[in-house]
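>>> this one's sequence-less:
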């Protein structure tokens, strides 16, 4: 037996035999051709067929996993229309008189090398996307069929160098027990899709992947990142027991779906969901969310050639509100920039994008875009309990300018006879040290605070949250971060403003009692984490937790 260590990308334990999915891009023979224009035309036909195929995959994915996670297929279709990509393939065919397959392969590997050399996770992922679209093109040009699990009897564990998003979504989920890959990270598209689909996954095995063989029995632990190859009887028995415990825990947590989130000493806290699509809202409902604590509206903009219209946005916001009757739905206004880029907005590259034109800064400098979203939100407000959330606030002026735009839109809606609700809530995110430091004044302008601990930690500690080499320095438990959170909570409470936490630390078992002891009224987490956090809250006695907190240094 061998135990391989990778990255746990999607929770769960799977036991089964490997099925090698040979999806990697392979070298292509260089063949001389006599008619470059005809070969370029053959490339163009294949390129358009590939784009059409991606549009079909997108429509299927839209139904299965929602708009946020399916947007990658729109991005891939756009990459096949990229002028640099098309020009490179065309130029190689024209100048070297070679076959289209070879030109596509050379272009793919050149661009992949360029993207892979950039020390940025987002840009490295673009390299994987280039390989994905190139593989699709090569299959179309050669007439090769896409691999699938149709001929597999029973369920298997998929092994691949790396599963591209289009390959992942097309796999027969009823036959896929788990994913195991050589490449990849927790933040790759495939990892995200695996979590959305509820399939255990271990990625990033690197050289250890070579220890795997087709049809060999393995155990995949998506929580620890371990892959046990040809497990002995004792190990198999241990993991069967662990899988049973995991499933029993899931079943136990399911009983808390409709239970209140109240500590043993009587403090009530709302446990809500962070979502990015209507599909996520449905998952939140199934997991007993007490509302939506963060609806990331930028998901509507990602992977699009055109900005979503007011009507399109209105339909999404209304549906989110209608699916949460009587419960608060906090919709964050557009938060694009930094590592989140939307082709439809034409965002400029910046040397330091995390501190550049993003979120409320971008919106206020593009008032027409911002007002379109605000109109859609106000129109949808009559269908439920809406709360508007403004991201990346650093000054009172940003709040005043946003409120002025809202009042102007209200006057326009009144003149047009379009209804809107006046009982919506208006809040700001506390995710910069500046916002925390002026929270006493901000509290006089808003109804609630939402603490984004991910960015607050990054900006407070001057530590890039995406830089793996600095991961040891990135800690939401740092006294400086917790001091700023406490400052915001206390300033809010003095003015009757409630505070929620929507960063990843809202699931930290050590920080949950700290936040509640401060007076945090809401914890917003990923939908699958709702019941686990509820169980932790219900087991708390805050009197004891305060004492424990002193000994832990919180």
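Perfect, I can see it now. Computed from a predicted model, the values in this text were never measured in an experiment. Numbers count the residues shown, from 1 in each chain.
>>> every contact and neighbour count from this point should use C-alpha atoms.
Fine.
>>> quick one: the strands in the stretch 101-250 of the chain?
Taking DSSP state E, counting those that start in this stretch to define them, one finds strands in the stretch 101-250 of the chain at 156-160, 176-181, 201-203, 217-221, 226-229.
>>> contacts for the longest one?
What it means is strand 176-181. 14-16, 155-163, 194, 199-205, 209, 220 (C-alpha atoms under 8 Å, 6 or more residues apart in numbering).
>>> got another one to weigh against that:
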């Protein structure tokens, strides 16, 4: 006999398949008292470093699979891991109470998590899961317990769990995990947000009895739109959900003819739809989804998870491989965008209280010219093999552009002295990520060939909110008229100099934002590979002429929610 439950719809879509119960054993061993405080603190420090290495790997994996917004979750975990208040709580328990490091971490984590669970705001309450995720990682390293993973080659299944942490969710293999249901969690949990990005249906907030009523291999239906979950459904109960699955498959199939088509609006206006990539492995899916080029190649992966800096030849081979695989399509490569928020041992970066406003990106590169010149020489050499653009991140002043271009010329001259063939100069552009750069766009455009607007950072700097800080995350509003006005100013400033403008933040694939960006005159949309075809379909269904007045109307509104409602009334949300 079937059983039906109602939970919280967390990620849209329907999944039908055999259940797999996911149970994680406790991580803290029986030892409560520590040996000597100095030894316990040394164990704690070693576990912290191992956890940092884990988070660097998860950050890279999330960046590849789901983009910058999802990867930022693990930047937040890194910030929690290095939080002095967390370290102080652990040290106090070790030094004054004589506890073992693992028990001290467990107690400190629960104290910090309880601060979130007592809050009224549901979004902030869900951040307790992130604190516990970070803590469980440290504890597992302390007790030598392998981090739980889904077995490779696991048959496709619907995961049933008490809770799934963000690090669990990002490890999912989409071929094996059809969907998931949990007792804990909410729509704003980071596991739910990752599931939405990965396109995995999910329902959370279910009654605890689902863990005992459902068994491995039971057929399970989950509806991520309504929150309905059915175990052991009858054929008549299963039939309408099978139809929903077929409808979804038909919609996805309908996108396939768009792979080889240009990106054109209803009224014939063409824009470029290109891909964001983070590693060599991303090039193939970008091409398979119909990318017209690479709008953002993040080069940070070359510097992470290692103790030495990559050589010029190593970098050149990677850049050359990407350029050759793109077969004449343009490739925009961003120079190193790393600061104290990322673990790069070879750079010996000191932790900063606010790394997003600190020593990072172009600031770091200009301060370490040999590091920068090595990358610039490699990029110049790669330009022999196809069209590339070099993009400098986090620019705030014209002086930074001048100095970066001076070093680019020096890199070219170095190569000429070595007898290396130097092609015509690649295009040079900058990321517009700060209000300072946005407001000076009409001046900065004279010094570059293009702009790429990084709306993830531009939004947080404009709204004066750390997007990784859950207490102010509600202020992170890409639709806010203040952000939209800056985007318009950037586009108008560039176009006045006949320069093109792209956008490589999450906004570029947002079905609400796309009409506004078209109306404002954006030339290029750079998105994660899996979002190329939905974005192309969205653009193909719009008339650019009618979007100009819509965008202007949005600029005159007061709040982000007003903008959302305006677009939905005019065009719908998808």
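Yep, that arrived. Keep in mind it's a predicted model, so treat the numbers as computed, not measured.
>>> related to what we said a few turns ago, deepest of the strands of the stretch 101-250 of structure 1, which one?
Greatest average neighbour count among these goes to strand 201-203 (a mean of 32), per mean count of other C-alpha atoms under 10 Å.
>>> how about the longest helix along structure 2: buried residues?
Taking DSSP state H as the criterion, structure 2 has its longest helix at helix 37-66. Burial within helix 37-66 of structure 2, assessed by neighbour count using 16 or more other C-alpha atoms under 10 Å, is assigned to 37, 40-41, 43-45, 47-48, 51-66.
>>> what of stretch 289-298 of structure 2?
Those would be 289, 290, 291, 292, 293, 294, 295, 296, 297, 298, for stretch 289-298 of structure 2 by 16+ other C-alpha under 10 Å.
>>> do the same with stretch 200-212 of structure 1
Quick answer for stretch 200-212 of structure 1 (16+ other C-alpha under 10 Å): 200, 201, 202, 203, 204, 205, 209, 212.
>>> most centrally placed residue in structure 2?
residue 68 (2.2 Å; C-alpha atoms, centre = their mean).
>>> burial check on residue 324 of structure 2, number of neighbours?
Burial of residue 324 of structure 2, expressed as a neighbour count using other C-alpha atoms under 10 Å, amounts to 16.
>>> counterpart of it over in structure 1?
Residue 324 of structure 2 maps onto residue 322 in structure 1, with residues paired by TM-score structural alignment.
>>> contact partners for its match?
383, 384.
>>> swap the cut-off to 10 Å and go again
316, 329, 380, 382, 383, 384, 385 (C-alpha atoms under 10 Å, 6 or more residues apart in numbering).
>>> where's residue 155 of structure 1 relative to residue 517 of structure 1, distance?
Distance of residue 155 of structure 1 to residue 517 of structure 1, computed by C-alpha to C-alpha, to the nearest Å: 47 Å.
>>> name the residues of stretch 25-43 of structure 1 that are buried.
25, 30, 36, 39, 40, 43.
>>> right, I mislabeled it, should have said stretch 89-105 of structure 2
89-91, 93-95, 98-105.
>>> give me the distance between the spatially closest residue to residue 117 of structure 1 that is not a sequence neighbour and residue 161 of structure 1.
Leaving aside its chain neighbours, residue 117 of structure 1 sits nearest to residue 124 (7.7 Å; criterion: C-alpha to C-alpha, 6 or more residues apart in numbering). According to C-alpha to C-alpha, residue 124 of structure 1 and residue 161 of structure 1 sit 16 Å apart.
>>> the two - which one has more neighbours?
residue 161 (22 against 18).
>>> hang on, the more buried one packs against residue 202?
No. Applying C-alpha atoms under 10 Å as the test, residue 161 of structure 1 and residue 202 come out as separate, 11.8 Å apart.
>>> mutual contacts of these two, please.
Joint contacts of residue 161 of structure 1 and residue 202 (C-alpha under 10 Å, 6+ apart) are 180, 181, 182, 183, 184.
>>> burial of the last one, as a residue count?
Same thing as residue 184 of structure 1. Counted with other C-alpha under 10 Å, residue 184 of structure 1 comes out at 25.
>>> and what of the third one?
Residue crowding around residue 182 of structure 1 was assessed by other C-alpha under 10 Å; the count is 20.
>>> verify the stated contact: it with residue 201.
No. At 11.5 Å, residue 182 of structure 1 does not count as touching residue 201 under the criterion of C-alpha under 10 Å.
>>> need the overlap of contacts for the two.
residue 6.
>>> now render the buried residues of stretch 289-298 of structure 2 as a markdown table, adding secondary structure and distance to residue 81 of structure 2.
Listed next are those as a markdown table, based on DSSP: H, G, I helix; E, B strand; the rest coil; distance: C-alpha to C-alpha, whole Å:
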| residue | secondary structure | distance to residue 81 of structure 2 |
| --- | --- | --- |
| 289 | coil | 37 |
| 290 | coil | 39 |
| 291 | coil | 37 |
| 292 | coil | 39 |
| 293 | coil | 37 |
| 294 | strand | 33 |
| 295 | strand | 32 |
| 296 | strand | 29 |
| 297 | strand | 28 |
| 298 | strand | 24 |
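>>> between the residues you listed, which is closest to residue 436 of structure 2?
residue 296 (21.5 Å; C-alpha to C-alpha).
>>> residue in structure 1 matching that closest one?
With TM-score structural alignment as the criterion, residue 296 of structure 2 pairs with residue 294.
>>> confirm for me that that match is in contact with residue 331.
Yes. With contact defined as C-alpha under 10 Å, residue 294 of structure 1 counts as touching residue 331 (5.9 Å).
>>> shared neighbours of these two, anything?
274, 275, 276, 387, 388, 389.
>>> out of those, which are inside strands?
Among these, the residues falling in strands (DSSP state E) are 274, 275, 387, 388, 389.
>>> residue contacts, the aligned partner of the fourth one in structure 2?
Yep, that's residue 388 of structure 1 we're talking about. Using TM-score structural alignment, the partner of residue 388 of structure 1 in structure 2 is residue 390. Going by C-alpha under 10 Å, 6+ apart, residue 390 of structure 2 touches 296-297, 331-335, 376, 379-380, 383, 408, 425-430, 449-450.
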